[in-house]
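A.B. asks: here you go, sequence then predicted model.
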Amino acid sequence: MTMPSASESISPVEAVRHFNRFYTHQIGVLHEGILKSSFSLTEARVMFELSTRQDSTATELANTLSLDMGYLSRILRNLQKRGLIDKQPSATDGRQSILTLTEQGHSAFATLNACSRNEIEAMLHPLAPTEQTRLVKAMQTIEGLLGSPAKPEVPYILRSHQPGDMGWVIHRHGVLYAEEYGWDETFEALVANIAAQFIQDYDPKRERCWIAERDGEVVGSVFLVKQSDDVAKLRLLIVDPKARGLGIGKRLVAECIRFARQVGYSKITLWTNSTLLAARHIYENAGFRLVHEEEQHSFGSDWVAETWDLEL
């Protein structure tokens, strides 16, 4: 498929239609399953939107994706039947249901997201860096001219953990706590032990790790692990400085609370320290209450350890 030469007469309408045919073929939109999966393009877009939102209704999804409500309802029923989404009555509007991805849904979306990255990387690989820059700028020009300036860009997505994520968690904790609080490498060793234990003893029915990703780069994480049959423990909440201010920390904690309630825990507990003011603010706003304080000397510093609990 070749574009007519400059000497040939072609209208703007035909030029756009030609480009549409080229690009839909390039990215495989016409295939029955997007990214060689069992999902249609629309199903994948619905799962993407749910992965980026704390709470969403069918009406909000229909408006965001410009979908007919009847068509969207059929898609949602199919995804629910496959165990990928969960519907709960809205606490503020009895006519609406809150839609969220289930654990299986998060896992399926993480696979789709990874496949999408791999496919785009393969498409870009033959191009030299300067050609990649030209391509991205051309795409940004198209998006800027045709897109609605009033519609905000989705700032990040949440997904389940994948191979390699634990290395990021350990590294960023070690670097950031050294830079911001002066903690030594013994704290990084503690984080490494926690991450290793999570992988070795992982119970997917009652435990979860959420990874925040922005523009293909990991920028945050949190863990919810089983402490007892009734109590879950929130661990290793971190947001990279470059992504702070986007509400990622608040969203990660909210996902922990939602999941803990969903699987039947009666309480979430967490351990933090008095100098982590932003995290303490998130915990307090989410309903956690400070239940214990103790002075500590560890990780090369003096600080006050705190235990916070949330009754579910």
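C.D. replies: On my side now, so go ahead. Numbering: from 1, shown residues only.
A.B. asks: can we go C-alpha only for contacts and neighbour counts from here?
C.D. replies: Noted.
A.B. asks: give me the next element, helix or strand, following the top helix by length along the chain.
C.D. replies: Taking DSSP state H as the criterion, the chain has its longest helix at helix 103-124. Downstream of helix 103-124, the first helix or strand assigned by DSSP states H and E is helix 129-146.
A.B. asks: contact partners of that next one?
C.D. replies: For helix 129-146, the external contacting residues (Cα atoms under 8 Å, 6 or more residues apart in numbering) are Leu124.
A.B. asks: following it, which helix or strand comes up?
C.D. replies: For helix 129-146, the following helix or strand on the C-terminal side (DSSP H and E) is strand 157-160.
A.B. asks: which neighbouring elements make contact with that next one?
C.D. replies: Secondary-structure packing of strand 157-160 (3 or more Cα pairs under 8 Å, 6 or more residues apart in numbering; DSSP states H and E): helix 41-51, helix 103-124, strand 208-214.
A.B. asks: use this one as the comparison:
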Amino acid sequence: MTAQPLPEAPSGALEVRHDGPVAWVVLDRPDRRNALSPAMWAALPELLRGLDADPQVRVIGLRGAGGVFSAGADIAEVFECLGEPGTGLPRGGLLTEAEAALAGVHKPTVAALEGYCMGGAWMLAGACDLRIGTTSLRIGLTPARIGIVFPASGVEALVRLVGPGTASYLLLTGDTVPAADAERWGMLTRVVDDAGFETALAEVVTGLAQRSQLSMQAHKHLLRLAPEAAPGTLGADEVSEALFRQVLDGPDARIGQQAFLAKKAPRFAWAGEGFWAARSGAAGAGKEHRASIIRGRWPRRAPRS
């Protein structure tokens, strides 16, 4: 595994560790249980877009350093993280931008969850396709314990994932829940014994790296559209039709067919970067970057003595 350190933020850093076709984004601030500073939140979208466009990367993973996923947004700087551009209202700000960037990644994404996953860190985990947790993991959505409001985008995503009843329990009580409950409610894809966590995690990401990128990325696109699609219309949009066309015109279906008939493991070739680049257009043009927060609306914390 090779590590690619990124420029350090004043408090905390992100690091990309490459393990063959798997790129792990590591939240590295162990002295604060990997709580994310504003600079760390702000750096995530561009970092994720770069990995998504890298043809050498087939799977993107997210994890924390030192056996802990993350304590969420740094409470000492939480006001600077949540404010949205233009109004300064605490609707999500940098957290929502990072969540949206992760949810918008075309390649498969995996959250490796151990120790604690608290507050805003859950927004990152919830935006991943798969969430693998240890039996000792604890998850807590704790804004009610400190008098703030969970980002609106995070509430919306949570309700889609677990339903309004469980979302109400998590947000109103602020309780920290064990992995077994989180798995039962649909927050976790799989729970693994702590001792076997790294082995199980490697099996998951290695398996994903061997699958067809065309199949996985097309399924991700359809899954995003499915909740809002009218009956019988899913897959009729322009991008879906282009992806279905790739089954006929691209290499993967033939590679898979021939490998199946020959009883060999397929080595898929479709990468997808050119496909999405041709359709990106000006999707992000004109959007004000979330880092431009109106901080003057926020109360400033007292200086440390």
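C.D. replies: Thanks, I have it. The structure displayed is predicted, hence computed values, not measured ones.
A.B. asks: care to give me the TM-score?
C.D. replies: Once superposed, the chains reach a TM-score of 0.26 (TM-score structural alignment, normalised by the length of the second structure), with 145 aligned residues with a Cα RMSD of 6.8 Å.
A.B. asks: and the longest helix of the first structure with helix 129-146, angle?
C.D. replies: 120 degrees (axes from the mean of the first three to the mean of the last three Cα atoms, to 10 degrees).
A.B. asks: tell me which strands and helices helix 103-124 of the first structure is in contact with?
C.D. replies: helix 41-51, strand 157-160.
A.B. asks: any residues touching the shortest one, and which ones?
C.D. replies: Put plainly, it is strand 157-160 of the first structure. 48, 51-52, 106-107, 109-110, 208-214.
A.B. asks: for that strand, buried residues please.
C.D. replies: Buried positions in strand 157-160 of the first structure, judged by neighbour count with 16 or more other Cα atoms under 10 Å: Ile157, Leu158, Arg159, Ser160.
A.B. asks: repeat for the first one
C.D. replies: By neighbour count with 16+ other Cα under 10 Å, helix 41-51 of the first structure contains the buried residues Leu41, Glu43, Ala44, Val46, Met47, Phe48, Glu49, Leu50, Ser51.
A.B. asks: neighbours of Leu234 of the first structure, how many?
C.D. replies: When neighbours are counted by other Cα atoms under 10 Å, Leu234 of the first structure registers 26.
A.B. asks: in a strand, it, correct?
C.D. replies: Yes - the assignment for Leu234 of the first structure is a strand, going by DSSP: H, G, I helix; E, B strand; the rest coil.
A.B. asks: and it, what does it touch?
C.D. replies: Val222, Phe223, Leu224, Val225, Cys256, Ile268, Thr269, Leu270, Trp271.
A.B. asks: which secondary structure element is home to the residue nearest to it when sequence neighbours are not counted?
C.D. replies: Nearest non-adjacent residue to Leu234 of the first structure, counting by Cα to Cα, 6 or more residues apart in numbering: Leu224, 4.7 Å away. Element membership for Leu224 of the first structure (DSSP H and E) is strand 217-226.
A.B. asks: got the buried residues for that strand?
C.D. replies: For strand 217-226 of the first structure, the neighbour count (16+ other Cα under 10 Å) marks Val218, Val219, Gly220, Ser221, Val222, Phe223, Leu224, Val225, Lys226 as buried.
A.B. asks: cool, and stretch 41-56 of the second structure?
C.D. replies: In stretch 41-56 of the second structure, counting by 16+ other Cα under 10 Å, buried: Trp41, Ala42, Ala43, Leu44, Pro45, Leu47, Leu48, Leu51, Asp52, Ala53.
A.B. asks: save the residues you listed as CSV, and put in distance to Ala101 of the second structure too.
C.D. replies: Converted to CSV, these look like this (distance: Cα to Cα, whole Å):
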residue, distance to Ala101 of the second structure
Trp41, 11
Ala42, 11
Ala43, 11
Leu44, 8
Pro45, 5
Leu47, 9
Leu48, 7
Leu51, 11
Asp52, 10
Ala53, 13
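A.B. asks: and the residues you listed, which two are the farthest apart?
C.D. replies: Using Cα to Cα, the buried residues of stretch 41-56 of the second structure span at most 19.8 Å, a distance reached by Trp41 and Ala53.
A.B. asks: ok, now how distant is Lys267 of the first structure from Ser221 of the first structure?
C.D. replies: To Ser221 of the first structure, Lys267 of the first structure is 21 Å away according to Cα to Cα, to the nearest Å.
A.B. asks: residue ranges of the strands in the second structure, please?
C.D. replies: Here the second structure has its strands, by DSSP state E, at 2-5, 13-19, 22-28, 59-64, 109-113, 116-118, 130-134, 138-140, 176-178, 190-192.
A.B. asks: what's the closest of those strands to Gly274 of the second structure?
C.D. replies: Among those, the nearest to Gly274 of the second structure by Cα to Cα is strand 59-64 (16.9 Å).
A.B. asks: name the SS class of Leu72 of the first structure, please.
C.D. replies: Classification of Leu72 of the first structure using three-state DSSP returns helix.
A.B. asks: please report how far it lies from Ala62 of the first structure.
C.D. replies: For Leu72 of the first structure, the distance to Ala62 of the first structure - Cα to Cα - is 7 Å.
A.B. asks: the more surrounded of those two?
C.D. replies: Per other Cα under 10 Å, whichever of Leu72 of the first structure and Ala62 has more neighbours is Leu72, with 20 against 17.
A.B. asks: the more buried one contacts Thr64, correct?
C.D. replies: No - at 11.5 Å, Leu72 of the first structure does not count as touching Thr64 under the criterion of Cα atoms under 8 Å.
A.B. asks: sorry, back to before: which one of the buried residues of strand 217-226 of the first structure is nearest Trp303 of the first structure?
C.D. replies: Closest to Trp303 of the first structure, out of all of these and judged by Cα to Cα, is Val222, at 22.2 Å.
A.B. asks: what packs against the strand holding Leu224 of the first structure?
C.D. replies: Counting contacts by 3+ Cα pairs under 8 Å, 6+ apart, strand 217-226 of the first structure is packed against strand 208-214, strand 231-239, helix 248-263.
A.B. asks: looking at the ones you listed, which is closest to Ala189 of the first structure?
C.D. replies: Closest to Ala189 of the first structure of those, according to Cα to Cα: strand 231-239, at 12.9 Å.
A.B. asks: tilt between the closest one and helix 248-263?
C.D. replies: Using the same axes, to 10 degrees, the inter-axis angle of strand 231-239 of the first structure relative to helix 248-263 is 160 degrees.
A.B. asks: sorry, back to before: mind listing what the residue nearest to Leu234 of the first structure touches?
C.D. replies: Glu207, Arg208, Cys209, Ala232, Lys233, Leu234, Arg235, Cys256, Ala260.
A.B. asks: of the residues you listed, which is the nearest to Leu190 of the first structure?
C.D. replies: For those, the nearest to Leu190 of the first structure is Arg235 (11.7 Å; Cα to Cα).
A.B. asks: pretty sure that closest one is touching Val222, no?
C.D. replies: Yes - shown here, Arg235 of the first structure and Val222 form a contact pair, counting by Cα under 8 Å, at 6.1 Å.
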